[in-house]
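Enquirer: Have a look at this fold, sequence not included:
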């Protein structure tokens, strides 16, 4: 017999797990499956619990009135079944909503109703939570000592029931309160305990997407920790608090990427049941088929219902794939022995990352104020910058201008440069700049920012510039790839795929190999390697200058050391073929597709038709890229916005770069906006000429190519050349 009540309980519990890990929408999906089952079996207690849990999700999503509606449905049900614990939980949650709405006295009324009920049912964990929440309200009301009294009652209860998550929350609240009273040393002690507990909780979260989501929900703790350390540094500049703050910044960023690259190096799929690996490939293929079907549908007539159905199927497959990949980690013999890298401290960064010619500029954007650490091999200097809101107010219009307007000048970045570069300008000294950005600064082309004292001259003139998600990432990549043999062949160039059914190449097997577009074709000169967003099919115009780009690059290499794939050959089949691992450089000149919500849907667009004129799956998506074996020294994504992705707090941009690094790329050249087709062809030709003819390493070659563009007159605007940046090891 089917146990609908048991099924409802299981669905509710799964929802709880997802909610705790920060996956609120997934949690809501499970709760909404559980609710009608509880009602069907007339389990009013289970119904009340699920209503309460749904309220919690809406509360966390900021939909306070909806949350109250669900809590107010749960409360009479709990009372009807005489569940005093459930009643207490709901009263507590209602109090929290009123607290967030600023109705402090109403909040206290509900919390003070909850507290004796918690004690009556001997729910010590719940009692601790309510005491903590009452303390928080009193803190907001300015009654600091009363607040501290409640926190001090909550803390031993949290510890007694081994509620590490709750203990970290209470310690953070105490530290915040103590900081506001000027008790910085006491606050630091509590904050260090909170951070250590948070690190422990993070290590216990399932690896991958769920761990990443959990980490994004606790970033405020790292922000408070850094604030405390920097305040102490201002009071005691010689005590090394700035070095500790820098280390905290490293601990707060790009951890999932570090762990992904460690897993790639450990080959965690080795020794795993082949059936599981086959199942993973099957899910990826099913997902690709659904996305191809959706693309085909949006090219013609379609209904919203049809798109919604495919979107639901796609999301379901993504969830199944994430769960399966977690299972693969659990059963992997190599994963069991894997030691994840730890974020480096200041001394380790100076020893393992920096050289005499490199200056690290690490930015951290905070709600109260932001920070910049300038680090050399033997020094650290810290600077206080405006808060994130003020920086965004200057950075956003600059970013929009340089993304869209080909008349944008270097000088238009002066206001931003005065915030980000002017404080440290006396330390720059023509050194290489390693930029570790944060927040909106990840979208800014630092190479195009002006030298503060020379508003018409970009930083590029005096500096090589390389970007990274964290300094630790550079060190770990170096260690992991130190003894890797260099691939046997030189370059694979994949360009000028067939996107549209009206492409003349579908009706003719005559190649336009010797007929590149004329440089005075203004319509083509304005074309960009366009960005696709969301669920509808983007307009994928042919990129004729990518053909010229491919020809110019290929001619620089001996024929037996290169492969040049154009037209139908610029296919997903080639991009995923094992033979591609034989090449030191992989160059894609095509459209990029960035999905702002689901990074798994981001990718590169290759030929969408085969030589017979039949529709073909040409999307090389992020999951495909993660499954490639590309031990390349350099991957060049000569496409639009390939350096972007979904921004995740504590992780940075989750997009194509991490996929290619996981696949084995030592460094990746990516773009920050929709790049002009003709200008990109010119830039890339110069870039490869510098590498091959002048024997320059990629970072210097890219800088020289960009300088040539800037000095050319025709391409002087940074709109044309500033988008491209190099990520990874510069050596």
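Expert: Right, received. Where do you want to start? Just so you know, these numbers come straight off a predicted model, no measurement behind them.
Enquirer: going forward, measure contacts between C-alpha atoms and count neighbours the same way
Expert: OK.
Enquirer: Start from the N-terminal end of the stretch 451-600 of the chain and give the helices.
Expert: In the stretch 451-600 of the chain, the helices defined using DSSP state H, counting those that start in this stretch lie at 471-481, 522-525, 544-554, 572-575.
Enquirer: list the buried ones in the last one?
Expert: When you say that, I think you mean helix 572-575. Going by neighbour count (16 or more other C-alpha atoms under 10 Å), the buried part of helix 572-575 is 572, 575.
Enquirer: and the comparison structure, right after this:
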């Protein structure tokens, strides 16, 4: 690098080496490399801030005074230039320093401000290097704030900790909905005119403008000629323009979750006396739970750790695959397979439920909000040694408490008079044709059916927004690393997750009869997401989806019982109750949990 006079590039390499040294605990080498990089970053404020932040990390625990001096320098620079990613990083680091000093209230304040600045960052607006600076850290700020509140051990902090846990849970869905409402690129063209929407064109231009402005910082500035105040005002004005346009675009869809701030008192008003809400959270690899009823909020710590759950889930999925993949199982082996699976579900129950307040057993309905890999746990199938949880109460899932309140408040715009059933027949899914006919028969003569050549993306868009019930039978695919590779196979092409997120649905219920339709674990420790969350973001009040691949027979039986209990003339049970009753019926015929427990209901009941 030096031979080519690439001094900035050499300094960036030094910074990467310094970060690596920190990860190996070699703080002296990290300091040397950070100082070396800092000396090369002249008139490059973003690079200078990065170097000082790395230096502060290296100094944090054995020389906190020097660390604070570097933090002060970065904060002055970041506030002067008003750079949200750098403000997030420096305030996060200040919070960590305050926490190590035992000044917990100040730590919480620093973490809170870091989160506020993180909320300013648009996932696709900042220059690439700024996005990289914030991506993996955003979640850690939440975890550190939550851990500090727990460490304070003050009962008055329980409600505050619950709000933080809620925001952690809804962050992924908020980003998903917001991104879809604004970043459709080629997918947002009008299919008839092939013209991009004017607001979308303006949004793209503003996005590019902001990227250029941030690139100015990354490329370096001469402060003798660069007017910082004018630049900062221009930056803020552009952000305001972008936010206004973003909200206008979002209003065309259902990305209105920004207003869904959690008010615990309002939430409790929506919980009946026989309903308990369980919000799980993961902090420092340990699992905690918030137990919320109509008149109390309680925090339960030390439920277990993530590694226990990972091991148990791996064993459970082995048992599920063993049962689903066995076309012929001897009667002698089958009871043993069920018993092995029950034992794993009992261990999961022991970790996640046995330490919770005993009065939970009096609840007729549990609203469960998982986090991280807990999204992959079939809570309704957990076994207490005598019964499955679903045999005791109705179980429904929601992405977060504030979104639960939001979905409950969401009004339906149609009566149950316009069902839509879509079946894209594939050679590997031969039972779809029969499923489409079966479901349409339950829903009545007003049902619109799209199958084979009619099941195109354009037809889906045409009918889905008006549908009161939406049943999709076909092939789904979920990618943890690329939302562009996630979606549902239609006749002409894939219906992408971005398109699903941006729908303006009014459906009471969406049923996803496809593999990979439920939660999937995300990469980089982020929260789980999936096709089901796309439909919640797209406006659906409730979604029925599967946690794993199921046989044609078990899904056919589950749907038959579900629709007969939710939509028959003589019986219209709430969706959660209808699914509970359907799964109990299937359990009688196919007792292995792999067959009856695959489906989960996410969202609000009627």
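Expert: Yep, that arrived. All values derive from a computational prediction rather than experimental measurement.
Enquirer: TM-score of the superposition?
Expert: After superposition, the two chains reach a TM-score (TM-score structural alignment, normalised by the length of structure 2) of 0.77; 537 aligned residues with a C-alpha RMSD of 3.8 Å.
Enquirer: rewinding a little: could I get the helices of the stretch 451-600 of structure 1 as TSV with distance to residue 349 of structure 1?
Expert: Output for the helices of the stretch 451-600 of structure 1, formatted as TSV (distance: least, C-alpha to C-alpha, whole Å):
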stretch	distance to residue 349 of structure 1
helix 471-481	7
helix 522-525	44
helix 544-554	36
helix 572-575	36
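Enquirer: right, so those helices: which one is the most enclosed?
Expert: helix 544-554 (a mean of 24; mean count of other C-alpha atoms under 10 Å).
Enquirer: Off-centre distance for that helix?
Expert: Put simply, helix 544-554 of structure 1 sits 32 Å off its chain's centre (C-alpha atoms, centre = their mean, to the nearest Å).
Enquirer: For residue 653 of structure 1, find the nearest of the helices of the stretch 451-600 of structure 1.
Expert: helix 471-481 (14.1 Å; C-alpha to C-alpha).
Enquirer: how big's the offset between stretch 45-58 of structure 2 and structure 1?
Expert: Comparing stretch 45-58 of structure 2 with its match in structure 1 after superposition yields a mean distance of 3.6 Å (mean C-alpha distance after the TM-score superposition for structure 1).
Enquirer: any idea how far residue 560 of structure 2 lies from residue 552 of structure 2?
Expert: Distance, residue 560 of structure 2 to residue 552 of structure 2, by C-alpha to C-alpha, to the nearest Å: 12 Å.
Enquirer: what's the counterpart of residue 170 of structure 1 in structure 2?
Expert: By TM-score structural alignment, residue 170 of structure 1 lines up with residue 90 in structure 2.
Enquirer: Residue 306 of structure 2 contacts residue 286, doesn't it?
Expert: Yes. The criterion here is C-alpha atoms under 8 Å, and residue 306 of structure 2 meets it with residue 286 at 6.1 Å.
Enquirer: Now do the contacts for the spatially closest residue to residue 673 of structure 1 that is not a sequence neighbour.
Expert: Leaving aside its chain neighbours, residue 673 of structure 1 sits nearest to residue 641 (4.4 Å; criterion: C-alpha to C-alpha, 6 or more residues apart in numbering). Counting by C-alpha atoms under 8 Å, 6 or more residues apart in numbering, residue 641 of structure 1 touches 531, 592, 594, 670, 671, 672, 673, 674, 675.
Enquirer: secondary structure class for residue 641 of structure 1?
Expert: At residue 641 of structure 1, secondary structure determined by DSSP: H, G, I helix; E, B strand; the rest coil is coil.
Enquirer: any idea what it aligns with in structure 2?
Expert: Match for residue 641 of structure 1 (TM-score structural alignment): residue 516.
Enquirer: try residue 450 of structure 1
Expert: By TM-score structural alignment, residue 450 of structure 1 lines up with residue 383 in structure 2.
Enquirer: Just the element for the residue nearest to its match when sequence neighbours are not counted, please.
Expert: Excluding its sequence neighbours, the residue lying closest to residue 383 of structure 2 (C-alpha to C-alpha, 6+ apart) is residue 346, at 4.6 Å. Element membership for residue 346 of structure 2 (DSSP states H and E) is helix 334-352.
Enquirer: Packing partners of that helix?
Expert: strand 296-305, helix 306-324 (3 or more C-alpha pairs under 8 Å, 6 or more residues apart in numbering; DSSP states H and E).
Enquirer: and the angle for that helix with helix 306-324?
Expert: The directions of helix 334-352 of structure 2 and helix 306-324 differ by 160 degrees, with axes from the mean of the first three to the mean of the last three C-alpha atoms, to 10 degrees as the criterion.
Enquirer: On the C-terminal side of helix 334-352 of structure 2, identify the next helix or strand.
Expert: Following helix 334-352 of structure 2 in sequence order, the next helix or strand is strand 365-369 (DSSP H and E).
Enquirer: which bit of structure 1 covers that following strand?
Expert: With TM-score structural alignment as the criterion, strand 365-369 of structure 2 aligns to 432-436.
Enquirer: Relative to structure 2, what is the average displacement of that stretch?
Expert: Looks like 1.0 Å for stretch 432-436 of structure 1 (mean C-alpha distance after the TM-score superposition for structure 1).
Enquirer: buried sites along that stretch?
Expert: Using 16+ other C-alpha under 10 Å as the test for burial, stretch 432-436 of structure 1 gives 432, 433, 434, 435, 436.
Enquirer: and which of those is nearest residue 446 of structure 1?
Expert: Residue 446 of structure 1 lies nearest to residue 435 out of those, by C-alpha to C-alpha, at 8.2 Å.
Enquirer: Contacts only, for residue 419 of structure 2.
Expert: When contacts are counted by C-alpha under 8 Å, 6+ apart, residue 419 of structure 2 touches 443, 446, 447, 448, 467, 468, 469, 470, 471.
Enquirer: can the residues you listed go into JSON lines with extra columns for neighbour count and distance to residue 533 of structure 2?
Expert: Below are the contacts of residue 419 of structure 2 laid out as JSON lines (neighbours: other C-alpha atoms under 10 Å; distance: C-alpha to C-alpha, whole Å):
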{"residue": "443", "neighbour count": "22", "distance to residue 533 of structure 2": "24"}
{"residue": "446", "neighbour count": "12", "distance to residue 533 of structure 2": "27"}
{"residue": "447", "neighbour count": "20", "distance to residue 533 of structure 2": "25"}
{"residue": "448", "neighbour count": "18", "distance to residue 533 of structure 2": "24"}
{"residue": "467", "neighbour count": "26", "distance to residue 533 of structure 2": "18"}
{"residue": "468", "neighbour count": "23", "distance to residue 533 of structure 2": "18"}
{"residue": "469", "neighbour count": "25", "distance to residue 533 of structure 2": "17"}
{"residue": "470", "neighbour count": "27", "distance to residue 533 of structure 2": "15"}
{"residue": "471", "neighbour count": "23", "distance to residue 533 of structure 2": "16"}
